[in-house]
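Participant: model this:
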Amino acid sequence: MTPEDLSAAIRTCLLEAVDAGEFAVDVPSAVRVERPRGREHGDWSTNVAMQLAKKASMNPRDFATKLAQRLEQIDGIASVDVAGPGFLNITLDAASAGELAKTIVEAGRSFGRGEALAGRRVNLEFVSANPTGPIHLGGTRWAAVGDSLARVLEAAGAAVTREYYFNDHGAQIDRFARSLLASAKGEPAPEDGYAGGYITEIASTIVENHPGVLDLPDDQAQEVFRAEGVDRMFGEIKESLHNFGVDFDVFFHENNLHDSGAVERAIAKLTELGRMEERDGAVWLKTTEFGDDKDRVVIKSDGEAAYFAGDIAYYLDKRERGFDTEIIMLGADHHGYVGRMMAMCAAFGDTPNENLQILIGQMVNLVKDGAPVRMSKRAGTVVVLEDLVEAVGVDAARYSLTRNSTDSNIDVDLDLLARRTNDNPVFYVQYAHARTCNVARLAHEDGVHREDGFDPSLLTHESEAALLAILGDFPRVVAQSAELREPHRIARYLETLASKFHKWYDQCRVRPAMNDGELDEVCDLHRTRLWLNDATRQTLANGLDLLGVSAPERL
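Facilitator: So this is what the prediction gives:
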């Protein structure tokens, strides 16, 4: 019996009780079941009696007791205890609990996936680093977390579009072009410009491709360096992300907002809604009416569009493309940006934190030999994506950046991630998967084949119950990770699953034992345990895939 099966069974009992006149309540469309804190409290727990008792004008324990009596009649449920103010602690019989192993294996890659977000179109914008240099560690964290979040949302049924906002309109591009030109001339970088080996590389390539470019007037030469420099830098960014396992469906150019008339359309719509105001020679969006600390300039007094004009145009453009939810992932220096964006969302008549959601990520520090790593081999001043991948590889980089809440600063210990030991979390989880593969290979060599038998009632060892319990929790963890936009929950779950599996491996044999030089006879216990082993392998693989991390068969 899966958690979903149990949830459906509880709901059926509630409906039957209502029909019998025991309760007078509206039965919810779904009943939530959770793992109790301790195994002594059973396999699953629900507080549905506490939720509904007041509506039924009943004492919660009395409500729970009546519901427990019905649940105890269901095949597969061994016992139901009423605890505290009205919790229901449910224990499944061994056969019912063990059936989960076969369910997982037969579900394969689909195990853990659900339909909670079915029909929801989500635009997920992340990384969006300016094309003026390699991706720094903050952007690298968003690359790992963003791609994992997209996978988790898709696992919950959403249709997700991964989008990169290509900021090719603004002062930073001018500084980049001036920096390239200065490097080509052998001059120091401008005071507000960019430096590093990558600037020298790109500048040299442009000079090689355009032999007479330095003979042009500076303004003309700068345009050559701007056009080709941005194109080359962005090409490198795309390649770096692809090599990191991150690909985008849409690369949206900021210039398009200004060239296509999107800014004017957004202003016209907000004006029609009565949200705009002319004041002091400028055009303002009245965001204070929607909780912002001050109104925001959209068109400056000189007639030029303010930066915020691009924001409102981009938001409306996505909504017009049919997205129900826009999720934007921003760096730690953008906290002050949230209020105005949510006010803008509300000004369009949409719902903040539903139609528009903003995630803020904190800083990342690399540590080696107990000290911070501050310099990049290529960028010079900051550590970038390639530095991290070169040090520990894609899998360890992605896993380490995703396993913590984005609300927290993290220190990535390069020495730890290079170790093939259990204190390295990515190795610990990948080793568990590789071990399940090895168990299956050796079991097959000994004549243990799943298709020859399955008796879930034989899975009675304490470690088997614990392993089955954590396996059954995977769909809930995936759904919660999607709901809360927190893919780090997947990583923490996998570490717990790996721990339960390693303990089970140490205590329960899948292969027949060797006695006096001969193997014991293969029996249904061996076959059934192989189903449990393979269910663990599938769940580990599915979880690692949600993080964009490989599931190796050997380590």
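Participant: going by C-alpha atoms from here, please, whenever you check contacts or count neighbours.
Facilitator: Fine.
Participant: got a list of what Ser29 touches?
Facilitator: Contact partners of Ser29, counting by Cα atoms under 8 Å, 6 or more residues apart in numbering, are Arg11.
Participant: contacting residues for Glu521?
Facilitator: Pro512.
Participant: against Asp62, how distant is Ala479?
Facilitator: Distance, Ala479 to Asp62, by Cα to Cα, to the nearest Å: 31 Å.
Participant: who's more crowded, these two?
Facilitator: Neighbour count, other Cα atoms under 10 Å: between Ala479 and Asp62, Ala479 has more, with 22 against 16.
Participant: next one: the residue nearest to that one when sequence neighbours are not counted from Val477, what distance?
Facilitator: Counting by Cα to Cα, 6 or more residues apart in numbering, Ala479 lies nearest to Ala156, which is 6.0 Å off, once chain neighbours are set aside. In this view, Ala156 and Val477 are 11 Å apart by Cα to Cα.
Participant: where do the strands sit along the stretch 451-555 of the chain?
Facilitator: With DSSP state E, counting those that start in this stretch, the ranges of strands along the stretch 451-555 of the chain come out as 514-515, 518-519.
Participant: mean neighbour count and distance to Leu181 for those strands - can I get that in CSV?
Facilitator: Below are the strands of the stretch 451-555 of the chain laid out as CSV (neighbours: other Cα atoms under 10 Å; distance: least, Cα to Cα, whole Å):
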stretch, mean neighbour count, distance to Leu181
strand 514-515, 9, 74
strand 518-519, 10, 75
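Participant: would you turn these into TSV with distance to His526?
Facilitator: Formatted as TSV, the strands of the stretch 451-555 of the chain follow (distance: least, Cα to Cα, whole Å):
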stretch	distance to His526
strand 514-515	14
strand 518-519	12
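Participant: who wins for proximity to Leu137 among the ones you listed?
Facilitator: strand 514-515 (52.1 Å; Cα to Cα).
Participant: so which elements touch that closest one?
Facilitator: For strand 514-515, there is no helix or strand it packs on, judged by 3 or more Cα pairs under 8 Å, 6 or more residues apart in numbering; DSSP states H and E.
Participant: can you list contacts of it?
Facilitator: Asp520.
Participant: quick one on the thing from earlier: report the separation between the residue nearest to Ala479 and Pro487.
Facilitator: 12 Å.
Participant: which one of the two has more residues nearby?
Facilitator: Pro487 (31 against 24).
Participant: I have a second one here; can you model it like the first so I can compare?
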Amino acid sequence: MTPEALADLVRTAVAQLLADRGLDTAALPEQVTVERPRNPEHGDYATNIALQLAKKVGVAPRDLAGWLVEALQSQKAIAKADVAGPGFINLTIATEAQGAIVEDALKDGYGTGGELQGKKINLEFVSANPTGPIHLGGARWAAVGDALGRILQARGGEVTREYYFNDAGAQIDRFVRSLIAAAKGEPAPEDGYAGTYVSDIAAEVLRREPGALSDPETVRKVGVGLMFDEIKRSLHDFGTDFDVFFHEDSLHQSGRVEEAITKLKANGSLYEKDGAWWLRSTDFGDDKDRVVIKSDGNPAYIAGDIAYLVDKRGRGFDLCIYMLGADHHGYIARLKAAAAALGDDPDSVEVLIGQMVNLVSNGQPVRMSKRAGTVITMEDLVDAVGVDAARYAMIRSSVDSSVDIDLDLLRKQNNENPVYYVQYAHARTSSILRNGADLGVTPGEDYSLLTHELEGKLIRTIGEFPRVVASAAELREPHRVARYLEDLAGAYHRFQTHDECRVLPRGDEETTPLHQVRLQLVSATRRVFAAGLGLLGVTAPERM
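Facilitator: Below is the predicted model of the structure:
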């Protein structure tokens, strides 16, 4: 029995209890919470529904809990129910009912759901300036954003992954000047970009267009294009691909920025002061009004953001998620304010802010890139530890906090390395299934035989997977899936290494139904590992 099924069973029992006793059934919440207790001796699950309802229906919490325990103990799926503390209810699931979890996990689509069905989601992430290789912050968003897209899709969302190329503005001008200087063999401008990648691109520009130095616009077009291509390639090699590459410059060239500004002027959301045009963003929750048109008549950066939001919503997206770096915290309020000023729903905009990433080796920070010169790049990280370890390390921590990536740890081929720990667990399940096939052992379905504590722990952990994925989607937190997989690996390793939980017969030992049903449990575990790693964009090796 999955936690969701148990929650439904408890809710049905509570509804019947309230009706039978003439109590207010309207007080019953739409969803009942069941959770794993911290102490497994208290049972498989616990619920606080009696504490939630007691005051609303005018009954003491322990009395209500006691009535509910009596009702639940008559259910075949419940082996034991008892009252704890001020009114908590601890529940132990019947062995036969736990078999339903194994059966569910063996079905295609385990962990998927439909709560986002019909919702069109624009997920914009990375969007690094096209002036150099992707740095560690961009690498974090490449891994987390791709994983989030997979998770949202698993719960029914129609996700478009989008990369916003900032190819308009001063940073591109500095990049072009840097290319020209490198092509001439001169030092980079004081405000320019250094590193061997600049020289490499400059040399390629001259190879393709020998006369480019006489035409800076050619340097811009070819050089920025080459940088775009390299960014796309490195992202693809990292396992992250996009559906749309959107160019900021297209907003200005097409007149869509002017159209958005005209609309805001018409509805009174812009006002003129000191020769500039300002958005009344404080009217919509921002901490200050924002300049949209500068006093020199040029659009400020937010003008492009406003036009971009109009464009996204015009393409039919119900939700626009922006994944931005730590220095963009102010964008949360300003983008929501822009939506409101346009007469749109501010809740159609979500902004996720990611914190810094630091590399550590031999206990010391790693600061210098071999190629970029000034910052560590995504390719530096991949060269050091590989794609799987790099992605997993970026995903397994909440983006709300900065993270130190220990290169020495990620190079280890042992259980100290979290990605190795999870992948090795999957490989072990694959190995057992191969060995079982060689021995002629077929999976069985007599789940009543799975009575060992470690078997129950593994089954209940498998049962948590759909809820973890749903929570990761709702909270936009892919790290929950990674941490879950580590819990599952722990539960599996403890089960697999315990003498009393041997899966396959040894020597001349006869195959028993217990061997067969344990093999079925291993098969279910393997499928969950593969599904979870797939959501993270990390491979599930069958041999290690």
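Participant: Ala97 of the first structure: which element?
Facilitator: Secondary structure from DSSP states H and E places Ala97 of the first structure in helix 94-107.
Participant: can you list contacts of that helix?
Facilitator: Residues from elsewhere that reach helix 94-107 of the first structure (Cα under 8 Å, 6+ apart): 1-2, 76-77, 111, 455-460, 465, 468, 472, 531-532, 534-535, 538-539.
Participant: would you mark the buried spots in that helix?
Facilitator: For helix 94-107 of the first structure, the neighbour count (16 or more other Cα atoms under 10 Å) marks Ala94, Ala95, Ser96, Ala97, Gly98, Glu99, Leu100, Ala101, Lys102, Ile104, Val105 as buried.
Participant: sec struct for Ala346 of the first structure, please.
Facilitator: Of the three states, Ala346 of the first structure takes helix under DSSP: H, G, I helix; E, B strand; the rest coil.
Participant: how close does whichever residue in the second structure pairs up with it get to Ile306 of the second structure?
Facilitator: Alignment note (TM-score structural alignment): Ala346 of the first structure maps to Ala340 of the second structure. From Ala340 of the second structure across to Ile306 of the second structure, the span is 11 Å (Cα to Cα).
Participant: give me the more crowded residue out of these two.
Facilitator: Ile306 (23 against 19).
Participant: thought the more buried one was touching Thr262?
Facilitator: No - judged on Cα atoms under 8 Å, Ile306 of the second structure makes no contact with Thr262 at a distance of 11.6 Å.
Participant: which other helices and strands does the biggest helix by length in the second structure contact?
Facilitator: Ranked by residue count under DSSP state H, the longest helix found in the second structure is helix 513-536. Under the contact definition 3+ Cα pairs under 8 Å, 6+ apart, helix 513-536 of the second structure sits against helix 95-105, helix 136-154, helix 387-395, helix 418-439, helix 453-463, helix 479-497.
Participant: so it matches what in the first structure?
Facilitator: Mapping helix 513-536 of the second structure onto the first structure (TM-score structural alignment) gives residues 524-547.
Participant: doesn't Leu124 of the first structure fall inside a helix?
Facilitator: No - according to three-state DSSP, Leu124 of the first structure belongs to no helix; its state is strand.
Participant: okay, now it: neighbour count?
Facilitator: Leu124 of the first structure has 23 nearby residues by other Cα under 10 Å.
Participant: got the contact list for it?
Facilitator: Residues in contact with Leu124 of the first structure (Cα under 8 Å, 6+ apart) are Gly146, Ala150, Val160, Thr161, Arg162, Glu163, Glu326, Ile327, Ile328, Met329.
Participant: 10 Å - rerun?
Facilitator: 146-147, 149-150, 153, 160-164, 248, 323, 325-329, 357 (Cα atoms under 10 Å, 6 or more residues apart in numbering).
Participant: same question, Ser199 of the second structure
Facilitator: Ser178, Leu179, Ile180, Ala181, Ala182, Ala183, Lys184, Gly185, Ala188, Val205.
Participant: please repeat the previous calculation with a cut-off of 6 Å.
Facilitator: Ala182 (Cα atoms under 6 Å, 6 or more residues apart in numbering).
Participant: that one matches what in the first structure?
Facilitator: Using TM-score structural alignment, Ser199 of the second structure lines up with Thr200 in the first structure.
Participant: got it, and Tyr331 of the second structure?
Facilitator: Under TM-score structural alignment, Tyr331 of the second structure pairs with Tyr337 in the first structure.
Participant: for Val469 of the second structure, same thing?
Facilitator: Under the alignment (TM-score structural alignment), Val469 of the second structure pairs with Val478 in the first structure.
Participant: repeat that for Lys273 of the second structure.
Facilitator: In the first structure, Lys273 of the second structure lands on Arg279 (TM-score structural alignment).
Participant: its match: how many residues sit nearby?
Facilitator: By other Cα under 10 Å, 10 other residues sit near Arg279 of the first structure.
Participant: with the one 5 residues further on instead?
Facilitator: Each residue near Trp284 of the first structure was counted by other Cα under 10 Å, and the total is 20.
Participant: state the helix or strand in which it lies.
Facilitator: Mapping Trp284 of the first structure onto the secondary structure by DSSP H and E places it in strand 282-285.
Participant: for that strand, which helices and strands make contact with it?
Facilitator: Other elements packing on strand 282-285 of the first structure under the criterion 3 or more Cα pairs under 6 Å, 6 or more residues apart in numbering; DSSP states H and E are strand 276-279, strand 296-299.
Participant: now those in CSV, with distance to Phe290 of the first structure?
Facilitator: Shown next, in CSV, are those (distance: least, Cα to Cα, whole Å):
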stretch, distance to Phe290 of the first structure
strand 276-279, 13
strand 296-299, 12
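Participant: next one: the match of Val469 of the second structure from Leu416 of the first structure, what distance?
Facilitator: In this view, Val478 of the first structure and Leu416 of the first structure are 27 Å apart by Cα to Cα.
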